[in-house]
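Q: have a look; sequence and predicted model below, questions after that.
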Amino acid sequence: MNKALIGKIVNGLLVVAVLWVLINRLPGVIENFRKQNQPAPSFAVPLLDGTLFESEETGKALVVVFWATWCGPCEVELSRLQKLIDDKVIPADSVLAVSSLEDRHLVQKTVDQRRYSFLVGVDISGQVAGLYGVRATPTTALLDKNHQLTWITTGLSPLLEVKIRGLFK
């Protein structure tokens, strides 16, 4: 085969791959868009420190991230949030990372190793993730002080910091 034909085949495969990703992600993107500017689902989740976090009791803006200990993109997003906390852009108690369907001890070990200072909830049953329609991790939801869902996204988001800064200004 000549190089021109190989190049066309590779380009064709790349186009197919990109289209496949877009087609598979599009329903989730549309669903997330429809949830925005609606009342956020209320929930209660046990925190690693043993207390119960109740979402409607906060009375302030909140970043909720659904994550997993094994998820590489989650580690990236949570590290970005930790940096915003470290830089005093947002308070640590305004971030809630919810791990679903994972062992509490594994979650605690991961949080300790990565030195996260934000709130961490353990949704053992997956019920809280279900309320938000989480299909993949990380899924990040921003709730304003009135408990309205202002933005929700799945995966790594280039808009994360901009959206958070806007919520907390």
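A: On my side now, so go ahead. Numbers count the residues shown, from 1 in each chain.
Q: please count neighbours and contacts with C-alpha atoms only from this point.
A: OK.
Q: and residue 98, what element?
A: Applying DSSP states H and E as the criterion places residue 98 in strand 95-100.
Q: the next helix-or-strand element following that strand: how far from the chain's middle?
A: The C-terminal neighbour of strand 95-100 among helices and strands, as given by DSSP H and E, is helix 104-114. A distance of 18 Å separates the C-alpha centroid of helix 104-114 from that of its chain, computed with C-alpha atoms, centre = their mean, to the nearest Å.
Q: buried residues in helix 104-114?
A: For helix 104-114, burial by neighbour count (16 or more other C-alpha atoms under 10 Å) applies to 104, 107, 108, 110, 111.
Q: got it, and stretch 48-68?
A: So for stretch 48-68, counting by 16+ other C-alpha under 10 Å, buried means 48, 53, 55, 61, 62, 63, 64, 65, 66, 67, 68.
Q: now the helices for this structure?
A: Listed in chain order, the helices of the chain (DSSP state H) span residues 3-35, 72-86, 104-114, 127-131, 160-167.
Q: surely residue 100 meets residue 68?
A: Yes. Taking contacts as C-alpha atoms under 8 Å, residue 100 lies within contact range of residue 68: 6.9 Å.
Q: between the two, which contacts overlap?
A: Here residue 100 and residue 68 share no contacting residue, scored by C-alpha atoms under 8 Å, 6 or more residues apart in numbering.
Q: sorry, back to before: other residues contacting the strand holding residue 98?
A: With C-alpha under 8 Å, 6+ apart as the criterion, strand 95-100 contacts 62-69, 81, 107, 118-126, 128-129.
Q: got another, please set it beside the one above:
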Amino acid sequence: MKKRRLVMRTVILLILGAAVAYTLYANFSKDKVHKVEMGKEAPDFVLVDMEGESHRLSDYKGQGVFLNFWGTWCKPCEKEMPYINNQYKQFEDQGVQTLAINISESNLAVSKFLDRHNLDFPVVIDKDGQVRNAYGIGPLPATFLVDPEGKVVKYHTGTLTESMVREFMEQIKP
């Protein structure tokens, strides 16, 4: 009986030790997840919008691209959407494109969100999380500014104000 208890305690301690080791490893290596470097080429991708049209990032070369990663459940994301929409209308004819990349949600959830907020810019869904992983996205909302040459010039995480959106779009205007 004592031997059996000793074995069980040893197994439990080993499992706890492995969990602690993994947690430490994950915390110390999380800074390396951010794969996109400023001044480097933005990772290319193709995602489909709610109307079934494909959007390839590299097709927007020659234009600035405002990439916004978001989720329907994210209150800060919801707060900034009208600001992004207003500035999209201002900058769309000046060579600045906006792509809102939803993080792996259903078409139904995204459609309901879009109907409620009446957004004009293209919204695509990263179904399998590959784009999110390529860009090293952590907390939402996350915004990348891609210049007309296709290079990432800025990364911002957190809620944007309308003046910030305007300033960011101004930075990537051709």
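A: Yep, that arrived. Worth saying up front: this structure is predicted, and the values here are computed from it rather than measured.
Q: re earlier: same list, the buried residues of helix 104-114 of the first structure, but as a markdown table with distance to residue 29 of the first structure please.
A: Shown next, in a markdown table, are the buried residues of helix 104-114 of the first structure (distance: C-alpha to C-alpha, whole Å):
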| residue | distance to residue 29 of the first structure |
| --- | --- |
| 104 | 30 |
| 107 | 28 |
| 108 | 31 |
| 110 | 29 |
| 111 | 29 |
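Q: onto which residues of the first structure does stretch 109-121 of the second structure map?
A: Under TM-score structural alignment, stretch 109-121 of the second structure corresponds to residues 106-118 of the first structure.
Q: residues in contact with residue 61 of the second structure?
A: Here residue 61 of the second structure is in contact with 148, 149, 150 (C-alpha under 8 Å, 6+ apart).
Q: tell me how far residue 168 of the second structure lies from residue 65 of the second structure.
A: To residue 65 of the second structure, residue 168 of the second structure is 10 Å away according to C-alpha to C-alpha, to the nearest Å.
Q: common neighbours of those two, please.
A: With C-alpha under 8 Å, 6+ apart, residue 168 of the second structure and residue 65 have common neighbours residue 145.
Q: what residues are up against the most centrally placed residue in the second structure?
A: In the second structure, the C-alpha nearest the mean C-alpha coordinate belongs to residue 69, at 3.0 Å (C-alpha atoms, centre = their mean). Applying C-alpha under 8 Å, 6+ apart to residue 69 of the second structure gives the contacts 100, 101, 102, 103, 132, 137, 140, 141, 142, 143.
Q: closest one to residue 25 of the second structure out of those, please.
A: residue 137 (18.8 Å; C-alpha to C-alpha).
Q: just checking, that closest one touches residue 34?
A: Yes. Counting by C-alpha under 8 Å, residue 137 of the second structure does reach residue 34; the two are 7.1 Å apart.
Q: which one of those two has more residues nearby?
A: Per other C-alpha atoms under 10 Å, whichever of residue 137 of the second structure and residue 34 has more neighbours is residue 137, with 21 against 13.
Q: what residue of the first structure takes the place of that one?
A: Under the alignment by TM-score structural alignment, residue 137 of the second structure pairs with residue 134 in the first structure.
Q: and that match, how close does it get to residue 68 of the first structure?
A: Residue 134 of the first structure is 12 Å from residue 68 of the first structure, by C-alpha to C-alpha.
Q: next one: residue 81 of the first structure
A: As judged by C-alpha to C-alpha, residue 81 of the first structure and residue 68 of the first structure stand 15 Å apart.
Q: how about residue 27 of the first structure?
A: Counting by C-alpha to C-alpha, the gap from residue 27 of the first structure to residue 68 of the first structure is 22 Å.
Q: what do you get for residue 74 of the first structure?
A: Between residue 74 of the first structure and residue 68 of the first structure the distance is 7 Å, computed by C-alpha to C-alpha.
Q: overlap in contacts of those two?
A: With C-alpha under 8 Å, 6+ apart as the test, residue 74 of the first structure and residue 68 both reach 137, 138.
Q: what residue of the first structure matches up with the residue nearest to the centre of the second structure?
A: Counting by TM-score structural alignment, the partner of residue 69 of the second structure is residue 66.
Q: for the residue nearest to the centre of the second structure, which non-adjacent residue is spatially closest?
A: In this structure, residue 69 of the second structure finds its nearest non-sequential neighbour in residue 101, 4.7 Å apart by C-alpha to C-alpha, 6 or more residues apart in numbering.
Q: residue 107 of the first structure now?
A: residue 69 (6.4 Å).
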